[in-house]
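[1] Sequence unavailable; structure follows:
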């Protein structure tokens, strides 16, 4: 299959590890910039790739650039926005699915996905089979499942550390479902991305659990990492 990845250059290695060498990959733009900022330079790459593309992985909101391509399937990164929130009642002309595309969370045994339309479930199963991956369906909601769980665990650990309830070593054990500590996982994913997930969850639910702790917010805005703070 031919995979077109928009704004996903930062995950090129993980994409290739996840789906393997039998597929063709086109990353647009080719470098670490964003397509919306580099349209003039990136459009020739996009025009060259689109005629043979089977699957789009969209890390932005670029549907108008590929919506006229017949036969493609689109996965849109949905850690901070539900499909219902993005598309409303305007169902795209192509099958569209949400997916978890946060760093380190893509190359998992199951591709975490959500559906906009239950009628597309068979196409999802067929596409994932052709990609060579199992898929784990979750509800179409802000934060999907794993990003929401991770953001909650990191936030709780950071709040406990800030309040002096526990020390750094104890706080690092507050996400028992993970093989590594919440601090290590936040550093791997990117604390800024964790903060973005929390902000989206807070805006969606106003649930106090998702209100970013002052320490987490400050570190995210300063571009810091937990590893340097312990």
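    Structure received. Since we're looking at a predicted model, the values are computed, not measured. Numbering: from 1, shown residues only.
[2] only C-alpha atoms for contact and neighbour calcs from this point on.
    Will do.
[3] mind checking how far residue 75 is from residue 108?
    With the distance defined as Cα to Cα, to the nearest Å, residue 75 ends up 16 Å from residue 108.
[4] Residue 182: how many residues sit nearby?
    27 (other Cα atoms under 10 Å).
[5] Give the next helix or strand downstream of the strand or helix carrying residue 113.
    Here residue 113 is covered by strand 110-115, with elements defined by DSSP states H and E. The helix or strand immediately downstream of strand 110-115 is helix 121-131, counting by DSSP H and E.
[6] And here is the other one:
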């Protein structure tokens, strides 16, 4: 199968740890704008679609080419509503965030039941395990992990415990593989901020209201955000 993977080098290198691409012809590019046509590909894997949702215009022109797209900060429904997929919807939402991209089970969402058989075929050919979750902003694992990271920042902000103590407590107390600040380091604090911001705007739930310390480290001026 001819596979096009779109993503920056560091993100792509982490993605390669997932395996499953041996035996396939893979091309990696940093931006979709460098691709003239998708006709020669049997699959597109877009690792940073969340940052470039306007790529949907490109994908809508090739409904026959399935796209496993990083869709965490928006939803498939929003993408479909904002862009014209007149000949068929070919996007599958995936949790391709750094820190999750190589996990043994890929979290995915679909918009239409008709997508499920094709998705099953693709995952079988790649040898990947996957779990279909509800199409909603944040999916499941990203919103839970980012919420835990946010709460850890609040605890650090209040002086409840040091970052290392919080990491150790999470690993030993809940048997999580990483502490919240370790997760944040892998995902990237700016990405964590953007996920929390998207989920908070979508739900209005106060549990996703962003810690001032987290926002500060993400380079966000909360005074300006609140003003706007």
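    Structure's in. What do you need? Keep in mind that this is a model prediction, so the values were computed, not measured.
[7] TM-score for these two?
    The TM-score (TM-score structural alignment, normalised by the length of the second structure) is 0.83; 209 aligned residues with a Cα RMSD of 2.1 Å.
[8] Can you list the residue ranges for strands in the second structure?
    2-6, 25-29, 43-46, 67-70, 91-94, 105-109, 129-132 (DSSP state E).
[9] Dump these to TSV, plus distance to residue 118 of the second structure and mean neighbour count.
    Below are the strands of the second structure laid out as TSV (distance: least, Cα to Cα, whole Å; neighbours: other Cα atoms under 10 Å):
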stretch	distance to residue 118 of the second structure	mean neighbour count
strand 2-6	15	20
strand 25-29	19	14
strand 43-46	11	22
strand 67-70	11	25
strand 91-94	10	26
strand 105-109	13	21
strand 129-132	13	14
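[10] And these: which comes nearest residue 144 of the second structure?
    Closest of these to residue 144 of the second structure is strand 105-109, at 13.0 Å (criterion: Cα to Cα).
[11] Regarding the second structure, what is its longest helix?
    Scanning the second structure for the longest helix, with DSSP state H as the assignment, gives helix 141-157.
[12] superposed on the first structure, where does it end up, distance-wise?
    Its aligned residues in the first structure lie a mean 0.7 Å from helix 141-157 of the second structure after superposition (mean Cα distance after the TM-score superposition for the first structure).
[13] what range in the first structure matches that helix?
    Under TM-score structural alignment, helix 141-157 of the second structure corresponds to residues 146-162 of the first structure.
[14] The closest residue to residue 211 of the first structure other than its chain neighbours: what's it in contact with?
    Nearest non-adjacent residue to residue 211 of the first structure, counting by Cα to Cα, 6 or more residues apart in numbering: residue 202, 5.8 Å away. Applying Cα atoms under 8 Å, 6 or more residues apart in numbering, one finds that residue 202 of the first structure lies in contact with 208, 210, 211.
[15] and if you look at residue 42 of the second structure?
    By Cα under 8 Å, 6+ apart, the neighbours of residue 42 of the second structure are 1, 2, 3, 65, 66.
[16] ok, and the residues you listed in the first structure?
    Contacts conserved in the first structure for these, using both residues aligned by TM-score structural alignment, their matches' Cα atoms under 8 Å: 1, 2, 3, 65, 66.
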